[in-house]
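> Here you go, sequence then predicted model.
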Amino acid sequence: MRRAFLAGACALGGLALLVVRLRATYMVVRVRGGSMAPTLTDGDRLLSRRTHLGALRHGEVAVVRYPLPDGGKFLIKRVAALPGDPVPEDVRKAVDEDVVPAGRFVLLGDNTEVSFDSREHGFFHAGDLHAVTIRRLDARHAPLSASPRPSRDDSQWCRAE
């Protein structure tokens, strides 16, 4: 009897540790807005993995803390340039630099007509980076690709669930 109790307690404890570890590593976010269309649309739910600047890659879709004090919202944008990369031409007027400095990165929305991104905000700081998206959790269960941006008022917001 005691052995069965201990086995059950160990299994429950292991499950609790697994849940804590998964929540520390992954998060689900819901897209709000159209700045990442056609790749992402309003209402899409995304599985995202928490990360750091050193692990970020060109073309990934990143989740960043919104750069203004707004109550904890996030932005979803595509990584366009990393530290040491040339600053994209359409971002230079916002940053007045030619090369992305250490600890900074450039994010652009796929739908340039409605996206608030590095063209207005300038560089995003490594501390702003929260996660990279892995895949959609909705009907279109496709992994997110590093597709090119299509050829501006609402930003791509997301809400952690």
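Received, thanks. Numbering: from 1, shown residues only.
> contacts and neighbour counts: CA atoms only from here.
Fine.
> Just the residues contacting the lengthiest helix in the chain, thanks.
If you go by DSSP state H, the chain has its longest helix at helix 2-25. With contacts defined as CA atoms under 8 Å, 6 or more residues apart in numbering, helix 2-25 is touched by 49, 50.
> so how far is residue 58 from residue 139?
26 Å (CA to CA, to the nearest Å).
> The two - which one has more neighbours?
Set residue 139 next to residue 58 and count neighbours by other CA atoms under 10 Å: residue 58 wins out with 13 against 8.
> would that one count as being in a helix?
No. Per DSSP: H, G, I helix; E, B strand; the rest coil, residue 58 lies outside any helix segment and is coil.
> show me what contacts it?
Residue 58 neighbours (CA under 8 Å, 6+ apart): 78, 79, 80, 81, 82, 146.
> And the helices in the chain, which stretches?
Ranges of helices in the chain, per DSSP H, are 2-25, 92-95, 118-121.
> Residue 131 is nearest to which of these?
Distance to residue 131, taken as CA to CA, is lowest for helix 2-25 among the helices of the chain, at 9.1 Å.
> Next, name the residue at the spatial heart of this protein.
Residue closest to the mean C-alpha point of the chain, counted by CA atoms, centre = their mean, is residue 63 at 1.8 Å.
> ok, that one to residue 158 distance?
According to CA to CA, residue 63 and residue 158 sit 8 Å apart.
> tell me, what's touching the two both at once?
Common contact partners of residue 63 and residue 158 (CA under 8 Å, 6+ apart): 74, 75, 76.
> Got another one to weigh against that:
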Amino acid sequence: MHSSRWRKSLLACTAAAVLVGVGLKTYVAEGVVVPSGSMLPTIQVNDRFLIEKLVPLTRFEFGDIIVFHPPLADREDERFIKRLIGLPGDTIEVRDGYLYRNEEKLIEPYIQEKMDYSFGPITVPAGHYLVLGDNRNVSLDSHLWDDPFVPQNQLIGKVVCRFYPFEDFSTMKTASATLGP
């Protein structure tokens, strides 16, 4: 009789643990692996990150690294990781190798190299975001999409920390760009 109670208790605990785990992964936090070099040099291929997924409660800022579903019909089920460059209402332009946000030239120490393309100027609509990879010249991002904006309902989360490789563990604070000359 005690064996039967023990099994039921074990089964109930296991079921509760699975439900809590699934709930946490679905709504709170999740580990992700980076499959491409679009965020070099900041993120290496196969780095692993923890993302927080409380999107309705998250304050997104310029420079955050985010995970989202891209506005691409043939890839809408995929997850991309890029840097948040344009917030709702921002005007973004790339010219002469530099990013301009709201007509201010930015120096971005985190990018792989200067951009070899022009883009914009374009204003980010309400409820949308504009993203670019740090490896700008090879990144499949807003500057190449027919619709360059990621709707807020397609955001999955914000990168919180790198947890693998272990020797590169770090929190991922919002990157800062400085105003250029």
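Yep, it's here. Since the model is a prediction, treat every value here as computed from it, not as a measurement.
> re the thing from before, return the entry from the shared contacts of residue 63 and residue 158 of the first structure with the maximum number of neighbours.
Most surrounded of these: other CA under 10 Å gives residue 76, at 31 neighbours.
> Mind telling me what that residue corresponds to in the second structure?
In the second structure, the residue equivalent to residue 76 of the first structure is residue 81, according to TM-score structural alignment.
> Chain neighbours aside, what residue packs nearest to its match?
Spatial nearest neighbour of residue 81 of the second structure, excluding adjacent residues (CA to CA, 6 or more residues apart in numbering): residue 67 at 4.5 Å.
> ok, the one you found touching residue 155?
Yes. Using CA atoms under 8 Å, residue 67 of the second structure is in contact with residue 155, at 6.3 Å.
> mind listing what the match of residue 76 of the first structure touches?
Neighbours of residue 81 of the second structure in contact, by CA under 8 Å, 6+ apart: 34, 39, 65, 66, 67, 68, 133.
> now do residue 81 of the first structure
Residue 81 of the first structure sits next to 58, 87, 88, 100, 105, 106, 107 when contact means CA under 8 Å, 6+ apart.
> What distance do you get for the first one to residue 82 of the first structure?
Put plainly, it is residue 58 of the first structure. Separation of residue 58 of the first structure from residue 82 of the first structure (CA to CA): 7 Å.
> Kindly report the same for residue 28 of the first structure.
According to CA to CA, residue 28 of the first structure stands 25 Å off from residue 82 of the first structure.
> So for these two, which residue has more residues nearby?
A direct count of neighbours by other CA under 10 Å for residue 28 of the first structure and residue 82 places residue 82 higher, at 23 against 18.
> How many neighbouring residues does the closest residue to the more buried one other than its chain neighbours have?
Distances taken as CA to CA, 6+ apart put residue 105 closest to residue 82 of the first structure, at 4.7 Å, once the chain neighbours are dropped. Number of residues near residue 105 of the first structure (other CA under 10 Å) recorded here: 25.
> for the second structure, what spans make up the strands?
Residue ranges of the strands in the second structure, as given by DSSP state E, are 29-33, 48-52, 65-68, 80-86, 91-95, 98-101, 104-107, 119-123, 128-132, 150-151, 155-164, 170-171, 178-179.
> residue in the second structure matching residue 157 of the first structure?
Taking TM-score structural alignment, residue 157 of the first structure has no aligned residue in the second structure.
> So residue 157 of the first structure sits against residue 74, correct?
Yes. Residue 157 of the first structure is within contact range of residue 74, at 5.8 Å (criterion: CA under 8 Å).
> if we can go back for a sec, got the strands of the second structure as CSV, with distance to residue 140 of the second structure columns?
Below are the strands of the second structure laid out as CSV (distance: least, CA to CA, whole Å):
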stretch, distance to residue 140 of the second structure
strand 29-33, 17
strand 48-52, 20
strand 65-68, 13
strand 80-86, 9
strand 91-95, 15
strand 98-101, 17
strand 104-107, 21
strand 119-123, 14
strand 128-132, 8
strand 150-151, 13
strand 155-164, 17
strand 170-171, 25
strand 178-179, 25
